[in-house]
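**Q** Pasting a predicted model and its sequence here:
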Amino acid sequence: MPWLAVPFNVNTQRRLCNTYHVNCIPSLIPLLGSNGRSVEENAVGLIEDYGIDAFPFTKERKEELKSFDNTKRNGGNIEDLLVYGQRDFVIAADGEKTLVSELIGKTIGLLFGAHWCPPSRAFAIQLAEVYNELKIIQNKHFDIVFVSTDRDQEEFDLNISSMPWLAIPYQDKARQDLSNKVSIFMLFREKRRRKSYRP
């Protein structure tokens, strides 16, 4: 860990946990100034959702970020949702790139899923049948963009290999941003829930 630490002391640990109502781990309690006042109950979720953009981890910043997400979600601009930084494309299973600008005017479905989740895999098979039929009926007016919640690049590659639609690249931060914007909190978070903690 690149940061400082309080020397191990059970009494100090209990006092801090009681003072800041720490009841789960991990917990990150941002403090403001020298008086030890906390500015947010637990910033772990903020950092998971927004990364460096969450700084300075205040309630005001949290509201700003949520407002920004709502504006993008309700604005109806596909480029605002799918373009991130210098990346202005989505990819197919074979790596071929499609410019996001080519999706403007189409009906777009955002598919959130993961290979480790059996219901997600089962639904993708069903959806592929519907998708292929709709592509014939709707011609070029419909598409799906996969937003992965896979655990690593290998799982993502395996997942997308059987998909006939487009996807956001796995390493792209836009995947998590999209989850925030459309209020996706995870599929079945497997066994990754935070552990309850009793000091």
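**A** Everything's here; your move.
**Q** From now on I want contacts and neighbour counts done on CA atoms only, so please keep to that.
**A** Will do.
**Q** Nearest the geometric middle of this protein, what residue?
**A** Against the mean C-alpha coordinate of the chain, by C-alpha atoms, centre = their mean, the closest residue is Gln176 at 2.2 Å.
**Q** That one and Ile47 touch, don't they?
**A** No. At 11.1 Å, Gln176 and Ile47 do not qualify as touching, with contact defined as C-alpha atoms under 8 Å.
**Q** how far away is the residue nearest to the centre of the chain from Leu127?
**A** Distance of Gln176 to Leu127, computed by C-alpha to C-alpha, to the nearest Å: 22 Å.
**Q** and the residue of the chain most remote from its centre, what element?
**A** In the chain, the residue that sits farthest from the middle, by C-alpha atoms, centre = their mean, is Asn11; the gap is 37.2 Å. According to DSSP states H and E, Asn11 maps onto helix 10-19.
**Q** List the buried residues of that helix.
**A** Neighbour counts over helix 10-19 (16 or more other C-alpha atoms under 10 Å) mark Cys17 as buried.
**Q** Let me see the ranges of the helices in the chain.
**A** For the chain, helices defined by DSSP state H occupy the ranges 10-19, 44-50, 59-75, 78-82, 118-138, 153-160, 174-181.
**Q** Could you list every helix and strand that the fifth one packs against?
**A** Think helix 118-138. Using 3 or more C-alpha pairs under 8 Å, 6 or more residues apart in numbering; DSSP states H and E as the contact test, the elements touching helix 118-138 are strand 142-148.
**Q** before we move on, what about the second one?
**A** In this structure, helix 44-50 makes packing contacts with helix 174-181, judged by 3+ C-alpha pairs under 8 Å, 6+ apart.
**Q** Could you check how far Glu79 is from Leu166?
**A** Distance from Glu79 to Leu166, by C-alpha to C-alpha: 15 Å.
**Q** Counting neighbours, go ahead and name the busier of those two.
**A** Leu166 (24 against 17; other C-alpha atoms under 10 Å).
**Q** put this beside the first:
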Amino acid sequence: MEKLFEGVSTLHYGRVGSREEVPVSSLEGPGKVLGLYFSAHWCPPCNLFTPELVGWYNRLRTSGKDIQVVFISFDNNEEDYEEHFSTMDWLGLPFKHREIKANLVRKYKISGVPSLILINAHTSSLISKDGRYYVLNDREGDGFPWTPETLEVCLSSGFLEDKEGLDLSWVDIKDSLKVLGLFFSAQWCQPCQSFTSQLISFYEKMKKKFPSQFEVIFVSSDLEESTFKEYALKMPWITVPFKDQKCQKLRQIYNISDIPTLVIVNPQSGDVITDNGRTMVTIDPNGMEFPWYPKPLEVLDEASINIVNDNVSLVLFTDGSPDQVQMALTLLSPVAEENFKNNSGRDDKDTIKFFYSNDSDLSASLREEILKIPEVFPLLALVDIPSQRKYVCDTNNINEETIASLLSSFNSNTVQWSKLN
């Protein structure tokens, strides 16, 4: 817990004038659940949901559930923060700690409010990014502490269905699999319909290459069984039966909030290889780099831009000439590979990603429209889109020392950031 609030030893509790300071360390412990509540006074949906959360929180606390919530403010000023916080019965991160808020937004990919993240307060592991689901669907906390199932446990319960609609056991197919695609989709979703055709073509190509090593499972969000069956009939892969509990459990395990989504996972461990399968199928339809394992160093392109959008990224912009591209590879490859090795298994949001650019429209768009930095190459920058900030090196003489110095500043939290836009 202390790492989540690094640099802060206490949190607020209570109103101004009778405020208490509660140690961050008190949040930790076996059996405890922590909710991070991202909200704002100016947000009408937040003002509607907050009373629901207050009632739920107090019911669970009264019944002995060891849950705590911390308010993370999206308010524009401290006055609005205090007014909104006065409607809550839990702890609050002091408004002045904007850097902590920015780190949490980046770590949990918060794209809007209200948002409730549930965390195991003993291990700091994520329980769910959709805590609102539990507020609305487990009103008495009967499922507390909502420990997520593993992929293995989830898929092993009950049956799946093959493309003919016959029962299929996960146990019978899993041992030969090396790559599994989980396709979250629905018949009523027009983008899903469009992507399904692409995915069918891709699937058929990959099954020819890897007949027993690759499979896709359709996880439906359909509302009617008739439309589910109509949609599933078009698909050549396995499906989770209609309204089966595995659908919701898989959405929770992989924190699915949008469809269509294609998550590529290791079927033996359940670990995510990439949650960007939809984009990858589109830009790599022949699967030349399938299954798209993460790389220490990426070129800035359509495949990697989602990584930039979600993480702190070090980008070395070049003019695309062979000499500058080779310079970027020579300078960045050793440090990127070392970083990749050292951070293997860590939460992606706690690490920095490495990129180099060529002379592409996408690179120019990021540089000119988002970062608003000049067309001078080579150019080294830190890009933190989730926290809406950037740092641009003031020298074009990029070398090992320049990169090492920038990374040292990042690791010691001494980067002199400036705001995007």
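**A** Done, it's in. Predicted, not measured: the structure shown is a model, and the values here were computed from it.
**Q** Quick TM-score on the pair, please.
**A** Here the superposed chains carry a TM-score of 0.62, computed using TM-score structural alignment, normalised by the length of structure 1; 147 aligned residues with a C-alpha RMSD of 3.2 Å.
**Q** re the thing from before, ok, the residue nearest to the centre of structure 1 to Pro164 of structure 1 distance?
**A** Distance, Gln176 of structure 1 to Pro164 of structure 1, by C-alpha to C-alpha: 22 Å.
**Q** Also Thr149 of structure 1?
**A** For Thr149 of structure 1, the distance to Pro164 of structure 1 (C-alpha to C-alpha) stands at 18 Å.
**Q** Compare the two and say which is more crowded by neighbours.
**A** The neighbour comparison of Thr149 of structure 1 against Pro164 (other C-alpha under 10 Å) goes to Thr149, with 21 against 18.
**Q** now for the more buried one: what does it line up with in structure 2?
**A** Matched across to structure 2, Thr149 of structure 1 falls on Ser221, judged by TM-score structural alignment.
**Q** ok, now Leu82 of structure 1?
**A** Match for Leu82 of structure 1 (TM-score structural alignment): Leu155.
**Q** circling back to that earlier point, nearest residue to the residue nearest to the centre of structure 1 other than its sequence neighbours?
**A** Asp49 (6.5 Å; C-alpha to C-alpha, 6 or more residues apart in numbering).
**Q** The one you found: neighbouring residues, count only.
**A** 19.
**Q** cool, Ile173 of structure 2 as well?
**A** By other C-alpha under 10 Å, neighbour count at Ile173 of structure 2 equals 12.
**Q** any idea how far it lies from Phe214 of structure 2?
**A** Taken as C-alpha to C-alpha, the span from Ile173 of structure 2 to Phe214 of structure 2 is 10 Å.
**Q** Quick check: the match of Leu82 of structure 1 touching Trp170?
**A** Yes. Leu155 of structure 2 is within contact range of Trp170, at 6.0 Å (criterion: C-alpha under 8 Å).
**Q** What segments of the stretch 51-200 of structure 2 are strands?
**A** 67-73, 91-92, 115-120, 126-128, 160-161, 167-168, 179-185 (DSSP state E, counting those that start in this stretch).
**Q** out of the ones you listed, nearest to Trp146 of structure 2?
**A** Shortest distance between Trp146 of structure 2 and the strands of the stretch 51-200 of structure 2, using C-alpha to C-alpha, is found for strand 126-128: 6.9 Å.
**Q** matching residues in structure 1 for the closest one?
**A** Applying TM-score structural alignment, one finds that strand 126-128 of structure 2 aligns to no residue range of structure 1.
**Q** counterpart of the residue farthest from the centre of structure 1 in structure 2?
**A** For Asn11 of structure 1, no residue is aligned by TM-score structural alignment.
**Q** Tell me the buried residues in stretch 27-45 of structure 1?
**A** For stretch 27-45 of structure 1, using 16+ other C-alpha under 10 Å, the buried residues are Ser27, Leu28, Ile29, Pro30, Leu31, Val39, Glu40, Glu41, Asn42, Ala43, Val44.
**Q** Give the aligned equivalent of Pro56 of structure 1 in structure 2.
**A** Correspondence of Pro56 of structure 1 to structure 2, assessed by TM-score structural alignment: Gly141.
**Q** can I assume its match is in contact with Leu60?
**A** Yes. Counting by C-alpha under 8 Å, Gly141 of structure 2 does reach Leu60; the two are 6.1 Å apart.
**Q** gap between the aligned residue in structure 1 for Leu233 of structure 2 and Phe146 of structure 1?
**A** When structure 1 is aligned by TM-score structural alignment, Leu233 of structure 2 is paired with Ser161. From Ser161 of structure 1 across to Phe146 of structure 1, the span is 12 Å (C-alpha to C-alpha).
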